[in-house]
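**Q** Sequence plus the predicted model coming up.
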Amino acid sequence: MEYRGDADISKSRVRYGGGSGGRGGRGGKVAVGGGLGGILVLLLALFFGSDIGDLLGTAQQPQPQQSQQQGGAECQTAADIEQNRDCRWQAYDVALTNYWQSAFESGFKPIEAMNIFTGQIATACGTGSSEMGPFYCPGDYEIYVDDDYMGQLLAQLGTERSDAAELYIVGHEYGHHISNLTGDMAKARAGGNQTGPKSGQVRLELQADCYAGVFFNNTLKDPSSPIASVTQDDLDRIVAAARAVGDDHIQAQSTGRVVPESWTHGSSQMRQYWVAIGFNSGDPGSCDTFSTDQLGG
């Protein structure tokens, strides 16, 4: 994946250095509506989670963050990524925010922050930890990513880490933010914590995958986007990442058994299908996973 060197990334909402092990100082339109075994078992419920609130308690108030730094003074343009790899997070945030702002007729609200943390971190949804994988908290409109641990998760799930795979992950979490803004997240939760291939939880995850695909399609057309190009190899890695986080793949690796009735995120095939739907159409309107039984499984 190539970056557009002159793209401004100085105004991102990335915060570095939060968490118990914080590294302080690391440099169509949308209408708005209302050990491996142990790690993988946890991932069944939490990896790429739409929201940790149901598990940790959504009523909690945000707690003070430890030693967090808004943005990075040394990250001014995408060219700075060559000297400081941390700057790529700011490029991701700017690219995602710029596209989704353009996709809304009105009422768009960007995420409040993308937190790059280590260990544990206080959120409006409770205490988040590395083992949860990247997640979005609707209580504070923020995304949380443990940079180091995410690489370990991808490796343990059998896929290679790359900037394209990372951006797919962050794009998926930003997709949950879009579902929150449009009211689809509330719709998915209305039925309770049901599981299974056609449950509201699975439909919400597939919608986030689709939105990630839509973003990739459109950011490549934006001459001001920090993302200049995506190669076929990048696309292959995105597809591999989608495959790696399918419920069936995770279950097979962690327990040796595939139990569709317990799925919360969808199979590898379903997740790849909806990333492709979004990427090929470039239209957020193609991501209505709640009005179809053709979920790609």
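**A** Sure, I can see it.
**Q** drop to CA atoms for contacts and neighbour counts, all remaining ones
**A** Will do.
**Q** Quick check, central residue of the chain?
**A** Per Cα atoms, centre = their mean, the C-alpha nearest to the average position across the chain is that of residue 173, at 2.4 Å.
**Q** what helices or strands is whichever strand or helix holds that residue leaning on?
**A** Applying DSSP states H and E as the criterion places residue 173 in helix 163-182. Helix 163-182 makes packing contacts with helix 87-103, strand 135-137, helix 184-189, helix 200-219, helix 232-244 when contacts are defined by 3 or more Cα pairs under 8 Å, 6 or more residues apart in numbering; DSSP states H and E.
**Q** Give the buried residues for the third one.
**A** Taking 16 or more other Cα atoms under 10 Å as the basis for neighbour counts, the residues of helix 184-189 that come out buried are 184, 185, 187, 188.
**Q** show me what contacts the first one?
**A** Taking Cα atoms under 8 Å, 6 or more residues apart in numbering, we find residue 184 in contact with residue 204.
**Q** same question, the second one
**A** Shown here is residue 185, whose contacts under the criterion Cα under 8 Å, 6+ apart are 176, 179, 204.
**Q** follow-up on the earlier one: and the residue nearest to the centre of the chain, how far from residue 294?
**A** Distance of residue 173 to residue 294, computed by Cα to Cα, to the nearest Å: 23 Å.
**Q** put this beside the first:
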Amino acid sequence: MDFRDEAELDSSQVQDAGRGGGFPGGGLAIGGGITGIIALIVALVFGVGSGGGGGEGGQPAGVQPTSNLSEQCRTGADADQSEKCRVVGVVNSIQAYWREALPGYEQAKTTLFSQAVQTGCGDATSAVGPFYCPRDRRVYLDLTFFDQLQSQFGAKGGPFAQAYVIAHEYGHHVQNLTGGLSGGGSVGTELQADCFAGVWTKNAVDTGFFEAPFTDAQIAEALDAAAAVGDDRIQERTQGRVDPDSFTHGSSEQRVNAFKTGYAGGDPNGCNPAGLQ
């Protein structure tokens, strides 16, 4: 996954909040380890629980930037050398695509944090994994998640696995803008976000941030990550059995197929939730 060296990065789309403090607001504190990601992420994605936080699109309560990404992340060359700058580049590309594909698209910031963070949907720890909060329209990401994705869920990892996860969360932002989140959490909603990630992948090179279309090996990283966080794989690891009636994000096969559907068609109109289940 090579960025164009001369591509100009917009670091204002990503905030590095560093290590979060405690939870003075008494909001939704999330715990239980990363094995609880499937159950826990639903609460945050759909705004369950108490929580103050910043206003729509504003800065989350209690968050103060700890590093100046504008000095570190200026070009695609920086994105090839730094994980945080790579996140900036991926976010820039995803939002460049949706600005073209979705009339009236409104940007959403990504907040990088460590251990804990306050959000418009309540307080969260790293245990929930990456998530989107519709109340403040932000994606939240602790980069240590990707190490845990490999060590605890058996994913192969890699830069494009990270890009897939980010694109999935921005899929939730698109759903929020278009009314797709109004029905609450569902397998179809999650599979549509996977499909949207595949759509961005198909169109990513056209956003001007990457040297060339992604390789089959890079696409395989995304498919492997999608499979690793399928409900059936996680339930088998954590419970020793699979209960399809309790699925929240879809099986490994469903998640892989949803991404493939988006990638093959390259059109968000082909990501009908009902047709992905």
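**A** On my side now, so go ahead. Note that the coordinates shown come from a computational prediction; the quantities given were computed from them, not determined experimentally.
**Q** And the TM-score between them?
**A** TM-score for the superposed pair, counting by TM-score structural alignment, normalised by the length of the second structure: 0.87. Supporting figures: 262 aligned residues with a Cα RMSD of 2.2 Å.
**Q** Do I have it right that the residue nearest to the centre of the first structure meets residue 52?
**A** No - Residue 173 of the first structure lies out of contact with residue 52 (Cα atoms under 8 Å); the separation is 11.9 Å.
**Q** Give me the common contacts of those two.
**A** What both residue 173 of the first structure and residue 52 touch, as defined by Cα under 8 Å, 6+ apart, is the set 135, 136.
**Q** hmm, back to that, ok, which of the helices and strands packed on helix 163-182 of the first structure comes nearest residue 60 of the first structure?
**A** Distance to residue 60 of the first structure, taken as Cα to Cα, is lowest for strand 135-137 among these, at 11.4 Å.
**Q** Show where that closest one falls in the second structure, residue numbers please.
**A** Using TM-score structural alignment, strand 135-137 of the first structure lines up with residues 131-133 of the second structure.
**Q** Now do that stretch: everything it contacts.
**A** By Cα under 8 Å, 6+ apart, stretch 131-133 of the second structure touches 41, 44-47, 119-121, 138-141, 169-170, 172-173.
**Q** Mind doing that once more with 10 Å?
**A** Applying Cα atoms under 10 Å, 6 or more residues apart in numbering, the set of residues contacting stretch 131-133 of the second structure from outside is 37, 40-48, 108, 110, 119-122, 124, 138-142, 165-166, 168-173, 176.
**Q** Can I have the buried ones of the residues you listed as a ChimeraX selection?
**A** Remark: buried members of these, expressed as a ChimeraX selection using 16+ other Cα under 10 Å:
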select :37,40,41,42,43,44,45,46,47,108,110,119,120,121,122,124,138,139,140,141,142,165,166,168,169,170,171,172,173,176
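**Q** The residue nearest to the centre of the first structure against residue 204, yeah?
**A** No - look at residue 173 of the first structure against residue 204 with Cα atoms under 10 Å: they stay out of range, at 11.1 Å.
**Q** any residues in contact with both of these two?
**A** 49, 50, 179.
**Q** Could you tell me which residues make contact with the first one?
**A** This means residue 49 of the first structure. By Cα under 10 Å, 6+ apart, the contact list for residue 49 of the first structure reads 43, 132-137, 172-173, 176, 201, 204-205, 264-265.
**Q** what's the answer for the second one, then?
**A** By Cα under 10 Å, 6+ apart, the contact set of residue 50 of the first structure is 134-138, 172-177, 179-180, 185, 201-202, 204-205, 208, 264-265.
**Q** Then the last one?
**A** With Cα under 10 Å, 6+ apart as the criterion, the residues that contact residue 179 of the first structure are 32-33, 50, 138, 173, 185-188, 204-205, 207-208, 211.
**Q** between those residues, which is nearest residue 253 of the first structure?
**A** Of all these, residue 205 has the smallest distance to residue 253 of the first structure: 20.3 Å, by Cα to Cα.
**Q** how near is the closest residue to that closest one other than its chain neighbours to residue 141 of the first structure?
**A** In space, residue 205 of the first structure comes closest to residue 265 once its chain neighbours are excluded; the distance is 5.4 Å by Cα to Cα, 6 or more residues apart in numbering. In this view, residue 265 of the first structure and residue 141 of the first structure are 21 Å apart by Cα to Cα.
**Q** next one: residue 92 of the first structure
**A** Counting by Cα to Cα, the gap from residue 92 of the first structure to residue 141 of the first structure is 16 Å.
**Q** out of those two, which sits in the more crowded spot?
**A** A direct count of neighbours by other Cα atoms under 10 Å for residue 92 of the first structure and residue 141 places residue 92 higher, at 25 against 20.
**Q** Contact partners for the closest residue to that one other than its chain neighbours?
**A** Distances taken as Cα to Cα, 6+ apart place residue 167 nearest to residue 92 of the first structure, at 6.3 Å, with adjacent residues excluded. Counting by Cα under 10 Å, 6+ apart, residue 167 of the first structure touches 1, 88-89, 91-93, 95-96, 173, 212, 215-216, 238.
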